[in-house]
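1. Predicted model and sequence below, questions to follow.
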Amino acid sequence: MNKIIIINGFIAALVIAGLSSWLLWSTAGDAAHSQSAWLGYLIMVAGLAVIYVAIKQVRDQQCGGLIGFYKGFSIGLQVTLIAAFFYVLSWEFYYQSAGQDFITNYQQSQLSHMAEAGATDAEMAASRKDMQAFAQWYDRWYNRAMVTLFEILPVGLLISVLAAALLRTRQTG
C-alpha cells in the first residue's frame, strides 16, 4: 500500500508542481490573477485525480476488492499530503527565484478592479492599508507555506472524500 501511495503522490506532485510552475513562469508579471487562479485549481484537480487511481489500486491489488470509506479516505489523504508538500516547495522555490513581485502585482490588480468598479478614495485607502499589512505578514516563509498549503488541501480532501465514497465496497453474503 505504501508504494502505491508514494508513487501516486509523486505523480500528483509532478503534475501539479510542473504545470503550476509552467503557469507561473508563463504569466509572470501578468495582472490576470483571477484567470490564473482558476487554471491553478484546474491543475490541482487534474493532478489529484490520481487519488481515485491509488484507492482503486489498493482495493483491487491488496484488499481483495474490498475497501471501506475510511481506509480509502486515508489513502487519498496521504496522496494529498505528498502532493501538497511538493506544491508548497515549488511555490517557495518560485517565490524566492522570481516571484518577489507577486504580492505587488496582485495588489495592483485588485486595486485596478476596485477602481473600475467605482470604489471611493476611502475604500481604496483602506484596501491599500490592509494589503500592506498582508504583504508584511506574507513575507514570512511559514505564513506563505500555510497559505499555499490551504490552497491545495481542500481540493485534495474533497477528491479524497468523493473517491473513497465511490470506491468503497461492502462484503456481501
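-> Nice, thanks for sending it over. Numbering: from 1, shown residues only.

2. contacts, neighbours, all on C-alpha from now
-> Noted.

3. Let's check: the centremost residue of the protein is which one?
-> Ile152 (2.3 Å; C-alpha atoms, centre = their mean).

4. what's the distance between it and Val58?
-> 23 Å (C-alpha to C-alpha, to the nearest Å).

5. can you check Ala98 too?
-> Ala98 is 40 Å from Val58, by C-alpha to C-alpha.

6. which of these two has more neighbours?
-> Val58 (22 against 14; other C-alpha atoms under 10 Å).

7. And the helix or strand encompassing the residue nearest to the centre of the chain, what does it pack against?
-> Using DSSP states H and E, the element containing Ile152 is helix 141-167. Under the contact criterion of 3 or more C-alpha pairs under 8 Å, 6 or more residues apart in numbering; DSSP states H and E, helix 141-167 touches helix 33-48, helix 50-62, helix 69-97.

8. redo that, cut-off 6 Å
-> For helix 141-167, the elements it packs on are helix 69-97, judged by 3 or more C-alpha pairs under 6 Å, 6 or more residues apart in numbering; DSSP states H and E.

9. try this one next to it:
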Amino acid sequence: MFRIVLKYGLIAGVIVGLALVSVSLAYGGQPPPDWGMAAGFASMLIALSMVFVGIKRHRDTAGGGVIRFWPAFGLGLAISGVASVVYVLAWELSLVLVGGDFAAMFAQHMVERAEAKGLAGDALAAAVAKAREFEAMYRNPLLRMPMTFVEIFPVGVLVSLVSALVLRNPRVLPARA
C-alpha cells in the first residue's frame, strides 16, 4: 500500500506542481486573481483524480476487486497528503523562481479590493492594517507552508470521500480478470 500512496501521490503532486510553477512563471507570479484561482482548483481536481486511480488500483490488486469505505478513504487521504506536500514544495519553488514579493503583491490586491468596495476612513484603514498583517505573516515560511497545504488538502479530502464512496461498490469499474 505504501508504494501506491507514494506513486499516485507523487504523480498527483507533480501534475498540480507543474501547473502551479508554469502559471507562476508565465505570469511572473501575478496571474489574474479570479482566473488564477479557477485554474488552480481545476488543476487540483485533475491531479487529485490520481486518488481515484490509486484506490481502484489497490482495490483491484490487493483487495481482489473489493474494498471497504474506511480503508479506501484512508488510502485516498494518504495519497492526498503526499500530493499536498509536493504542492507546497512547488509553491515554495515558484516563489524562488519568480523572485517577486508575493506577500506584498497580495496585500496590495487586498487593499485595492477594499477600495473597490468603496471602503473609506476607518474601514479602509482597518483593511490596510489587515493586509499589512497578512503580508508580515505570509513572509514566515512556518506559517506560509501550512497555509499552502490547506489550499489543496481539503480538495483531496473531498476527492477521497467521493472516491471511497464510489469504489466501495465492486460493481463500479469491476476488476478485469
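-> On my side now, so go ahead. On a predicted model such as this, the values are computed, not experimentally measured, just so you know.

10. which outside residues touch stretch 94-112 of the first structure?
-> Ala31 (C-alpha atoms under 6 Å, 6 or more residues apart in numbering).

11. Any idea how far apart the tips of it sit?
-> Start-to-end, stretch 94-112 of the first structure (C-alpha to C-alpha) is 25 Å.

12. how far is it from where the chain is centred?
-> Centroid separation for stretch 94-112 of the first structure versus its chain: 18 Å, with C-alpha atoms, centre = their mean, to the nearest Å.

13. Now that stretch: buried residues?
-> Tyr94, Tyr95, Gly99, Phe102, Ile103, Asn105, Tyr106, Gln107, Ser109, Gln110, Leu111 (16 or more other C-alpha atoms under 10 Å).

14. Dump those residues into CSV; add secondary structure as well.
-> Below are the buried residues of stretch 94-112 of the first structure laid out as CSV (DSSP: H, G, I helix; E, B strand; the rest coil):
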residue, secondary structure
Tyr94, helix
Tyr95, helix
Gly99, coil
Phe102, helix
Ile103, helix
Asn105, helix
Tyr106, helix
Gln107, helix
Ser109, helix
Gln110, helix
Leu111, helix
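
15. Grab the nearest non-local neighbour of Gly156 of the first structure.
-> Thr80 (5.3 Å; C-alpha to C-alpha, 6 or more residues apart in numbering).

16. Can you report how many residues lie near that neighbour?
-> Counted with other C-alpha under 10 Å, residues neighbouring Thr80 of the first structure total 29.

17. Relative to Ala117 of the first structure, how far out is it?
-> 38 Å.

18. residue farthest from the centroid of the second structure?
-> Gly121 (36.5 Å).

19. Going by the alignment, the residue nearest to the centre of the first structure corresponds to which residue in the second structure?
-> Ile152 of the first structure maps onto Ile152 in the second structure, with residues paired by TM-score structural alignment.

20. Now do the contacts for that match.
-> No contacts exist for Ile152 of the second structure under C-alpha under 6 Å, 6+ apart.

21. Mind doing that once more with 7 Å?
-> By C-alpha atoms under 7 Å, 6 or more residues apart in numbering, the contact list for Ile152 of the second structure reads Met44, Ser84.
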